[in-house]
Structure formats: C-alpha cells, structure tokens
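**Student:** build me a model:
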Amino acid sequence: MQFVQQIPGLLLLVTLLCCDSIRAQDSSNMANMTSMMANATNMTANATSPTNVTNATMVESPMPAQMPMNMTQPQQQQPSIWTTEELVTDLSLPGAPNATLDVRYNDSLQVTLGNKLTPLQASTAPTVCLRNVSVGCEPPFALLMVDPDATSRQNPQFRSWLHWIVVNVNSTEKLHEGDQAVPYNGPAPPKGSGPHRYVFLLYCQRGRRLQGSELAPEKRKNFNLAEFVNKTELGPPLAGNFFFAENP
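**Tutor:** The predicted structure follows:
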C-alpha cells in the first residue's frame, strides 16, 4: 500500500525529468542552428569581400562576335568598256583613258563610247573637244584616230589603219584644229568584214611642238600606235572615244 501511495509522486518526478530533458535538447538544437547561421553569414561575407573577389579566378564565357549593322559586301569595280572591248590590249595602251572626248559629226551626231555609225555618217572630219575636265596638262595636244580592225577584227592583218593625226593643238575646245600631220580619212571597212572599232585618242605633247611633216608615215596601214607614242614621247592617252562602223 505504501508503494502504491508513492506512485503519483514517482509519476510526477518522471514527468519533470522528461520535461527537463526535452528543454535541454531544444536548447542544444537551438545552439546548433545559431552556430550554423553564424557560419553561413561568415562564408557570405568572405565570398563578397574585395580581397576574395580579386584573388578569385574569374571564368567568363566568351561573348559572341557581333556583326556590324547593315554590313554589305564590297562592290566590285566594273571593268572599263575600253577593257571589255579589248581596245587596251589591241592598241597596247597602258590603260583606259580617264576622260571621254566629245566627238560630233555634222555638229549633232555624237560618238558615245561604242555606238554605231555608218561610214557615210562619219565620212567628213568631226569636231572634237574636251570640256569641264582637268587633264593635268597644258597645250599643245595631239589627236589621233585609228582602226585596229583592218581588215577585220578576226583577221587584223593591217592593224592599225591610221585615219587622222592632228598635232600642236592649242585648245581643248577645238582639238580638231591644229597642224594636220595626216589628213582625215573616213571609215571604209571592207564589205562583209564585220564591225570595226574607230578610236580617237588625245595625248599631251608635254610642252613640245612637233613637226607634223615629219610624223606622217608612208602608208596608213600597219600603223604602230605604241611605237609612234614612244617615238614622240607622248605618254599615256589623256582622253578617248570610239564608235563602230561596218559595211554589211
């Protein structure tokens, strides 16, 4: 009976001991959590400190190259008609003339770098000038007209046929007026020989006057333009023009 009477007291004691144990465990857990939070705070502070950032190895992914806006392919320079029509090659020119001569037959029929005229339309000497163009040369000038397609472009056995030489020209406004070293000879292509190229070229005499009578060749056929230019020291052509004519 005495033990039974002591049971309530024992139960109370056990209950109190259990409560103390739970409180102690909660305090320990709380302390552990507080310690973990403190450690996390310290790690964050260390990671963001300037010293650690400086010493850290930064690894960055490469930025993709950006293409410029509105990028276009460079335009390819178009070849000169003097090149496409093979005049530079067939006449042994150092290059295509930089300027275009104003050539007119009967004051109205204009030569326009490869247009077609009839032999009759070009039978008399044209007017020739060079306006609003700086050629970097002072008078006098020399003007020549040749046909590299004699007797035909496919068989140029008489290349070139000399049609005209004018030297000691004093004005670019009237390049046809000067000493007529070789009088004008209009186009007369053989029948059925196809289109012929009739070419005008202007040269600088480099301040020298030429003796026209000494320049005229014995024959008009097989005129060597490059040899003539070299002999007279004219240099590259300043300007030029040409047309086609044929006798179908």
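**Student:** CA only for contacts and neighbour counts going forward, please
**Tutor:** Fine.
**Student:** just the strands in this protein please.
**Tutor:** 99-100, 102-105, 109-110, 115-116, 127-129, 141-147, 161-169, 179-182, 196-204, 239-245 (DSSP state E).
**Student:** tell me what the fifth one is packed against?
**Tutor:** Think strand 127-129. Contacts defined by 3 or more C-alpha pairs under 8 Å, 6 or more residues apart in numbering; DSSP states H and E place strand 127-129 against strand 102-105.
**Student:** list the buried residues of the strand it packs on.
**Tutor:** Within strand 102-105, the residues that count as buried by 16 or more other C-alpha atoms under 10 Å are 102, 103, 104, 105.
**Student:** one more to line up against the first:
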Amino acid sequence: MASDSLLLTTTEDQYNDVTVGTIKCTAPIPFGGQGEWLFLPATKKFDLSRGSEQKMVFDCDEDKRNHTGFMIDPGTSVLIVVDMQNYFIHPIYRDHAAGIAAIEPILKVIERSRSEGIQIAWLNWGITEHDMKTMAPAVQRGFSNTLGWHVGLGAQLPEGQGRCLFKRTWNADLYEPFQAVAQPGDLFFDKTRMSGLWSTEEPLHEYLRASGKQTLLFAGVNTDQCLFGTMSDAYSYGWDCVLLDDCTGTMTGRGAQELTEYQVSTNMGFVTSSRAFCEAQIVRTFNYYTHMEPRMCKLCDQIINDFLPSLTLSVTWPKEHAKLGNTIKPKYLQKQPAISLHDETAHDGLATTPDLRYIVTLTDPDAPSRDNPEWSEMCHWIAANISISQKTFSILPLPEFGLTGHDSAKYGSLDDVVEYKPPGPPPKTGKHRYVFLVFAPKNGTTEPLHLRAPKDRKHWGTGKERGGVRDWAEENQLVPVAANFIYSKNKKQ
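**Tutor:** Here you go, the predicted structure:
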C-alpha cells in the first residue's frame, strides 16, 4: 500500500540546546486510513481526489497556509451555500455588510461550479410546528432577541413575511440574487439547528452518504455559527472541508471570521478564495492501477513493492513510445529512448524542487523466458541525472500517452550507470515484459548520487533467481516514484 512507499529520513541539528528536526521525502505522504489524502512533496500540494483522473488544482500562499495548494475531484464535490436567506441578508432585518459583500463572489463560484459539474446545494433554516415542539431550549434561546424586539423562531413577522424561518415563508426564501441563479438541478436542504449535519437523519447527511460525495465547499453566513457548525460536523463524520473565505461573512466581530478561518485551515480542512476557485486548473492525470491489466499489477508486486506513483513517466523511441502495456517490435527499440518525467499536479509545468534528480531503470523479469526465468531479472539499463520536465502535456486519452521526441529529454543527457541494452527476446520465448521504473533518493537530497552498478546484468548481480531491481534500489537507498512498461517478442515463435 501507499505507506510501504513512504520512507523518511530525519536529520537533527543542535543549536542552543534546542533540537531542530527536518523531514525530507520524495514519495507521497498518506493521511488517513480508507480514502486517504496524499501530500506530494514535489509540489507541496495535498491530493484529496483519491485517484480520480480529473483534478481541480487550487493554488495557495505557502507562507500563509504552510502548503502550496490542494486538488479535488469535481465529480465528488458539492458546493454548499448556507443561509443566504432573506431573514439573514435582507436590509429590512439587519445591516449584514459582510453577507452582502459575499454575494458577488458566491455567484462567480456558482457559475464555475456548474461548468465543472460540481453539485450546488442550498442549506437553509426551514422549521415546522413539529420542530418547534421538539427543539432544544438552547436553539430557541439563540434567536430570542435577534432583532431586539423578542422575535424568536416561529414568531409571526409583519407584512406577510411569514413565521420566523418557517418553511415556505418569504423570510426563509433565498435572497433575491440567489433566487435568480437557482436551477432545477440544484438541491435544497432544510435544517433545524446551526448544523445541517448534526444527525445522520438530516436530509443533507443522508444525501451525502448515498451519493458518495466527498469534498464539501462551503459558502454563506454566518461564518462562525451555522457555517462553522455544519463544517465541524462534516469534519467529524469524515468529509473533506473547504472554506471559501470571501464567500462567507459574519456579524459577530471580535475576530470571529479570522478565528474560524484559522481553525479550518489548521485543523479541519482547507481555506481558499473565490478567485483561486475560479482560476483553479483542471488537469487530467493517469491512474496507473486503473489502466494496468491485472497481470501487470501482479508483475509489479514481483518486481517492486507496491507504491503510489507521484510522477508520470514517458518513454519515447524514434518511432514508438511506451503506453503502459503496448507491444513494440524489437527493431524499434534499438536506440536508447528519450525519458521525460512530468508532475501533472504542477499545472504551470514548474517543479517545486527543480534540483532533485531521478534515476530510471529497465528490467526484464522474463529472461530468458517467462516459463524459464533462470536469468531473471535481467538489467537492461540504469541512468541517472533525470529532472522533471518543464513542459506540460495531457496524458489522456490512453492512445496518446507519451511525448514526442521534441518534448522529451534529449538523447545523451543522462548519466549511464549501466549502458542501455536494447530488448532482444530470444526466439520462441513468447512476449517479454520490459518494465521501466523511476526512483528518487530516500532522503530527498539534491547532491550528486554515488550509485553502485550491479556486478552483472543477470539477476542484477544478486546471484539469485528473481533477484532484481528491488534489491538494487534498496541497496542504493532509493524509492520508486513512477513506472511504465511494454511488451516485446521475437518474430520467431
């Protein structure tokens, strides 16, 4: 699993009797058990998409948030707009300057959400007579003096406004700018507490569980009350929480907005803005394990410990390129291929750690044949000094996977540890599997690596059958970060 690929090296310096520890790592760092997040050290971003091939990537101020951003799956996300109702926003009830200021940013976020297929959900107070009879005293007290004239929940408001926050009354309706943009496909949920998720029987709670939605984007009022109450329960029940700061507002004062943002960004989720939301890039990534054949997944277990790729590897020959299991004739594999690494989460094409260098290997687990692997594994290539490509590209759909020679690393730019030996499967040995693996130093060093070459190509110099790249990588303190593979066979079968 992912934790198997997490290898940390801790270094400590003593200064004035204070121990300062730093952790460097190159493999993705998992958080959580099932449905985990990944922190990607190369870009300092959190991946909340859980392997989705479409990601919406948000940039953040690293100095302010201690990371450079995060990414979500739009298909499993919901924009929840809280309490943008007449009773809370309309000027006849109160001067909610922060709520009014949030209207325009929310409208922009709604428009972008619709374009990306993010579900819109309106979460509003909407009580009934039954709710009044079963409501806790503290909930009722919170509204008893809201307007200074002892109007509580359910009280009759003047001039046809209806009972206070009762369902289907004018005061409980959406404020006019939001009525204008609400659409039939939107979802509307009532709540009878500050939180719309306080009980598993709440309509919003039931919908989120049934639909499999995972990431909740929050906008509305009041930030420190109904919005924070709902977020707090969402956090406790395991949903991912994102607060859109300029799409929220409160009348509380006393630093309530700032404190809520701090609590969310530090403990409960992430904070971003409407601008960052509207400028977020949609990137299409490639999930290795989704597209690998079952037998290839088994092959990976044979060659290397299970790991979660954090980079995309393109392997290109003059007339062919590797496409995760395509078959290429040996005659097209004679020249050393061009190698390109890409971090699909860095939509501007710039790596956060541009000085980090990687190692590519090529191994054959079917030497001399799959039925008789007495030479397995066979080392075909080890090359160092690979850096992440500064060019961006889409790696979907699958037939287009890979780069052209123009975009790839130039021939001869790598440092060979073991020279490239072109695949040459013997006659009548069936298809051979040729697996490319990319490694990074465990400790994340950018210093030159002193790699030991295997004593022999057979068994990667281990002297034992099935000895191979896994043994060599462990000996040289390397961790896997990317993979690709091809099939090739002799024409005489």
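**Student:** if we can go back for a sec, format the buried residues of strand 102-105 of the first structure as CSV; extra columns: distance to residue 80 of the first structure.
**Tutor:** Conversion of those to CSV gives the following (distance: C-alpha to C-alpha, whole Å):
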residue, distance to residue 80 of the first structure
102, 18
103, 19
104, 22
105, 24
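**Student:** biggest separation within these, which pair?
**Tutor:** Across those, no pair lies farther apart than 102 and 105, at 10.3 Å, counting by C-alpha to C-alpha.
**Student:** overlap in contacts of these two?
**Tutor:** residue 111 (C-alpha atoms under 8 Å, 6 or more residues apart in numbering).
**Student:** now do the same for residue 472 of the second structure: its match in the first structure.
**Tutor:** Alignment note: residue 472 of the second structure maps to residue 228 in the first structure; criterion TM-score structural alignment.
**Student:** so what does residue 200 of the first structure match up with in the second structure?
**Tutor:** Residue 200 of the first structure maps onto residue 436 in the second structure, by TM-score structural alignment.
**Student:** kindly list the longest helix within the first structure.
**Tutor:** The longest helix of the first structure (DSSP state H) is helix 2-48.
**Student:** if you count contacts, what does that helix end up packed against?
**Tutor:** Partner elements for helix 2-48 of the first structure (3+ C-alpha pairs under 8 Å, 6+ apart): none found.
**Student:** I'd like the distance from that helix to the chain centre, please.
**Tutor:** 86 Å (C-alpha atoms, centre = their mean, to the nearest Å).
**Student:** do the same with stretch 192-205 of the first structure
**Tutor:** On C-alpha atoms, centre = their mean, the centre of stretch 192-205 of the first structure falls 29 Å from that of its chain.
**Student:** show me the contact partners of it.
**Tutor:** 101, 114, 137-153, 168, 187, 189, 233-248.
**Student:** which parts of it are buried?
**Tutor:** For stretch 192-205 of the first structure, by 16+ other C-alpha under 10 Å, it's 193-205.
**Student:** ok, longest helix in the second structure?
**Tutor:** Per DSSP H, the second structure has its longest helix at helix 103-115.
**Student:** how near is residue 55 of the second structure to residue 431 of the second structure?
**Tutor:** 36 Å (C-alpha to C-alpha, to the nearest Å).
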